[in-house]
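Enquirer: the following block contains a protein sequence and its predicted model.
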Amino acid sequence: MIHPTLIKKQRIVLCLLAVLIILTVMISMGIGDAALSYDRILPTLFGAGSFKESFILFSIRLPRIIITVLAGMALALSGAILQGLTRNDLADPGIIGINSGAGVAVAIFFLFYPVQSGTFVYLLPVVAFIGAFLTALLIYIFSYEKKQPLNPTRMIIIGVGFSLALSGIMIVLISSQERAKVSFIAKWLAGNIWGTDWPFILAILPWLLIFIPYALYKANRLNILALNEPVAIGVGVAVKKERLLLLFTAVALAASAVSVTGGIAFVGLMAPHIAKSLVGPRNQLFIPVAILLGGWLLLIADTIGRNLVSPDGIPAGIVVALIGAPYFMYLLLRK
């Protein structure tokens, strides 16, 4: 049973994060190359804006903001699940190669599959998932040992190796392609939010609507799996089955996010850690906090990067990396 004080603390933190997201959304809607004054945002949202104001808000700003928040939520939850499964605080879908696997699949699909506007957007998350799942499966196979089926340290090291190898494959793939396609892949690798239209929201949303409730439902299983394996077996948990289902969930969430945002790392590393420091290590408490925190972190990174340098800005992935890399080093040294 969770102490009522902790539940109250979690609700306060969730409310504060919701307010932070709303404030950041309002700021993000008002700033950019095309000006939209803050006193016109609410009238425009409720249909009283001019054609120019409506176009800026509904065709340019709002889809990008929603995509960024959803992708941040998916990456944060994916990181939280991976950290619970591996019992390693350094696990993150971007660091252990899952994002790279999704990226290679997206690159192959984009470079060699004839792009059709009607289906391309909706196939992207599926293609990214196939690449990410195959990568995760190979990492699991290579890190498997009879004495210790899931060795956290071995899995992280092998994942980093796969990430580097897949980055090399990506370079080989784009080295002989035409300039326009290479430019897109380069932006994708940098973590540039490129899926900035309403169809991309419809493409990513079903994945989150399925897997976020499932992960919350399995939060107590993650608590048990975070203990040692004999304890988990002793309380009646089908360890292998639960691990594979949760790994499947983490991969699906990461793949759906990076298919529309590009190769963004460190959100899945930072959000769970900060959430644990705020409300404690129990998954029922920190996972909802991590989800909102991930959405806010990626949104604020994209807002800063988009407006820091004109005209193209800095990709959100680079802004997150500038914050996340020192945090990663801090965790590495501390552990």
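Expert: Arrived safely, thanks for sending. Numbers count the residues shown, from 1 in each chain.

Enquirer: C-alpha from now on. contacts and neighbour counts both.
Expert: Fine.

Enquirer: OK, contacts around the residue sitting nearest the centre point of the chain?
Expert: For the chain, Leu75 is the residue whose C-alpha lies nearest the centre (CA atoms, centre = their mean; 1.9 Å). Leu75 sits next to 93, 253-254, 257, 267-268, 294 when contact means CA atoms under 8 Å, 6 or more residues apart in numbering.

Enquirer: go on, Ser143?
Expert: Ser143 is in contact with 149-151, 154-155, 158, counting by CA under 8 Å, 6+ apart.

Enquirer: please redo it, this time with the cut-off set to 6 Å
Expert: Shown in contact with Ser143 (CA atoms under 6 Å, 6 or more residues apart in numbering): 154-155.

Enquirer: out of the contacts of Leu75, which comes closest to Arg11?
Expert: Nearest to Arg11 among those is Gly294, at 16.8 Å by CA to CA.

Enquirer: correct me if wrong: the closest one contacts Ala71.
Expert: No: between Gly294 and Ala71 there is no contact under CA atoms under 6 Å: 8.3 Å.

Enquirer: that older thread, tell me which of the contacts of Leu75 fall in helices.
Expert: Among the contacts of Leu75, the residues falling in helices (DSSP state H) are 253-254, 257, 267-268, 294.

Enquirer: can I get the contacts of Leu75 in TSV with distance to Val104?
Expert: Shown next, in TSV, are those (distance: CA to CA, whole Å):
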residue	distance to Val104
Pro93	14
Leu253	17
Ala254	14
Ala257	15
Val267	20
Gly268	20
Gly294	24
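
Enquirer: most neighbours among these, which one?
Expert: The residue in these with the most neighbours, by other CA atoms under 10 Å, is Pro93 (35 neighbours).

Enquirer: for Ile193, see how far away it is.
Expert: From Pro93 across to Ile193, the span is 17 Å (CA to CA, to the nearest Å).

Enquirer: then Val121?
Expert: Relative to Ile193, Val121 is positioned 14 Å away (CA to CA).

Enquirer: please say which of the two ends up with more neighbours.
Expert: Just comparing Val121 and Ile193: by other CA under 10 Å the higher neighbour count belongs to Ile193, 25 against 21.

Enquirer: secondary structure class for that one?
Expert: Here Ile193 is recorded as coil under DSSP: H, G, I helix; E, B strand; the rest coil.

Enquirer: alright, now check it against this:
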Amino acid sequence: MIHPALIKKQRIIFCMLIVLILLTIIIGLGIGYSSVSFDRLIPTVLGQGTFKEEFVLFSIRLPRIIIILLAGMALALSGAILQGITRNDLADPGIIGINSGAGVAIAIFFLFFPIEVGSFVYMLPLVAFVGALVTAGLIYLFSYSKTEGLQPVKLVLTGVGFSLALSGVMIVLISSAERMKVDFIAKWLSGNIWGTDWPFILALLPWLVILIPFTLYKANRLNLLGLSEQVAIGVGVSIEKERIVLLIAAVALAASAVSVTGGIAFVGLIAPHIAKALVGPRNQLFIPIAILIGGWLLLLADTIGRNLVEPAGIPAGIMVSLIGGPYFVYLLLKK
């Protein structure tokens, strides 16, 4: 049973994060290369803005902000699942190679398959999912031992090795590609948010609508998987079955996010840690908080990066890495 004081604390933090996200959205809508003054935001939303104001708000800013928010939530939830099923605080879809697998699949699809404008947006998450799933499966196999089960430290090291190897594959793929296609993949690798239109929201949203409730439903299983294998087996948990199902969910979340935002790491590492520090390690409590923190972190990184250097800005992936890189080293030394 969860103590009522913890539940109350979770609700307060949840509401505070919602307010923080709304404030960041308002700031993001109002500032930028083509700014819309804050006193014009509400009239423009209500349909009383000029053509320029409505174009900037509804065609450029708002879809980008929604996509970044959803992607950050997906990456945070993916990281929380991976950390739970591997019992490793360093697990993150970007660090252990899942994002790289999705990236290679997207590069192959983009470079060598005919692209249809109407279906391209919706095909990307599926292609990324297949690439990420194959990569995650191989990492899992290399990290698994019949005698000791899944070895958390080996999983991270194997994942880093796969990430480096897949980066090499990516370089080989783009070395002979057309200039335009190389530019797209280079932007993807740097975490430059490229899917910034309403159809990309429709491509990303169903994955979250299905997998967030599914993960919360499986929260108690994640709690048990976080214990020793003997305890989990003792209470009747089918460890490998649950791990594989949840791994597929984590891969799907990460792949759907990076298919429209590019290669972004560390969100899935940082958000669960902050959430656990705030409300404790129970998945029922910290997962909703981690989801909101992930969305806010990526939104904040993009808002800052977009306005530091005009007009192109600094990619959100680089901004997150500036925060996440030192944090990863800190965790590595601590653990």
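Expert: Nice, I can see it. If you're wondering where the values come from, they're calculated on a predicted model, not measured in any experiment.

Enquirer: re the thing from before, before we move on, which element is the residue nearest to the centre of the first structure in?
Expert: helix 62-86 (DSSP states H and E).

Enquirer: quick one: distance of that helix to the chain centre.
Expert: From the chain centre to the centre of helix 62-86 of the first structure is a distance of 3 Å (CA atoms, centre = their mean, to the nearest Å).

Enquirer: how close does that helix sit to the second structure?
Expert: Following superposition, helix 62-86 of the first structure is found to deviate from the second structure by 0.3 Å on average (mean CA distance after the TM-score superposition for the first structure).

Enquirer: what range does that helix cover in the second structure?
Expert: Taken onto the second structure by TM-score structural alignment, helix 62-86 of the first structure occupies residues 62-86 there.

Enquirer: same question for stretch 241-248 of the first structure.
Expert: Stretch 241-248 of the first structure corresponds to residues 241-248 in the second structure, going by TM-score structural alignment.

Enquirer: tell me which residues in the matching stretch are buried?
Expert: 242-243, 246-248 (16 or more other CA atoms under 10 Å).

Enquirer: stretch 19-36 of the second structure too?
Expert: Residues 21, 24-25, 28-32, 36 are the ones in stretch 19-36 of the second structure that count as buried (16+ other CA under 10 Å).

Enquirer: and which of those residues is nearest to Gln230 of the second structure?
Expert: Set against Gln230 of the second structure, the nearest of these by CA to CA is Ile21 (41.1 Å).

Enquirer: wait, what's in contact with that closest one?
Expert: By CA under 6 Å, 6+ apart, Ile21 of the second structure lies in contact with Trp296.

Enquirer: the residue mapped onto it from the first structure and Val320 of the first structure, how far apart?
Expert: Residue pairing (TM-score structural alignment): Ile21 of the second structure is matched to Ile21 of the first structure. Noted for Ile21 of the first structure: a distance of 17 Å to Val320 of the first structure, by CA to CA.

Enquirer: swap in Leu244 of the first structure?
Expert: Leu244 of the first structure sits 29 Å away from Val320 of the first structure, taking CA to CA as the criterion.

Enquirer: got it, and Phe162 of the first structure?
Expert: 22 Å.

Enquirer: next: Ser100 of the first structure.
Expert: 17 Å.

Enquirer: quick one, which of those two is more surrounded?
Expert: Neighbour totals were compared for Ser100 of the first structure and Val320, and Ser100 leads with 32 against 22 (other CA under 10 Å).

Enquirer: contact partners for the more buried one?
Expert: So Ser100 of the first structure contacts 163, 166 (CA under 6 Å, 6+ apart).

Enquirer: what about the closest residue to Val106 of the first structure other than its chain neighbours, helix or strand, and which?
Expert: Leaving aside its chain neighbours, Val106 of the first structure sits nearest to Ala128 (5.6 Å; criterion: CA to CA, 6 or more residues apart in numbering). Secondary structure from DSSP H and E places Ala128 of the first structure in helix 120-142.

Enquirer: list the contacts for Pro43 of the second structure?
Expert: For Pro43 of the second structure, the contact set (CA under 6 Å, 6+ apart) comprises Gly49.

Enquirer: now it: which helix or strand?
Expert: Using DSSP H and E, Pro43 of the second structure sits in helix 41-45.

Enquirer: that helix vs the first structure, average offset?
Expert: Counting by mean CA distance after the TM-score superposition for the first structure, helix 41-45 of the second structure comes out at 0.9 Å.

Enquirer: what's the mean deviation for the very next helix or strand once past that helix versus the first structure?
Expert: Next helix or strand after helix 41-45 of the second structure toward the C-terminus (DSSP H and E): helix 51-54. Taking mean CA distance after the TM-score superposition for the first structure, the mean distance separating helix 51-54 of the second structure from the aligned residues in the first structure is 0.9 Å.

Enquirer: buried stuff in helix 51-54 of the second structure?
Expert: 53-54.

Enquirer: distance of the residue nearest to Ala250 of the second structure when sequence neighbours are not counted relative to Gly30 of the second structure?
Expert: Nearest residue to Ala250 of the second structure, sequence neighbours excluded (CA to CA, 6+ apart): Ser78, at 4.3 Å. Using CA to CA, Ser78 of the second structure is found at 31 Å from Gly30 of the second structure.

Enquirer: how about Ile210 of the second structure?
Expert: 32 Å.

Enquirer: what do you get for Gly195 of the second structure?
Expert: Using CA to CA, Gly195 of the second structure is found at 20 Å from Gly30 of the second structure.

Enquirer: swap in Ile291 of the second structure?
Expert: Ile291 of the second structure is 25 Å from Gly30 of the second structure, where distance means CA to CA.

Enquirer: residues near Val134 of the second structure, how many?
Expert: Val134 of the second structure: 16 neighbours (other CA under 10 Å).

Enquirer: equivalent analysis for the one 5 residues further on, please.
Expert: In terms of burial, Ile139 of the second structure registers 23 neighbours under the definition other CA under 10 Å.

Enquirer: and the equivalent of it over in the first structure, how far from Phe133 of the first structure?
Expert: Under the alignment (TM-score structural alignment), Ile139 of the second structure pairs with Ile139 of the first structure. Relative to Phe133 of the first structure, Ile139 of the first structure is positioned 10 Å away (criterion: CA to CA).
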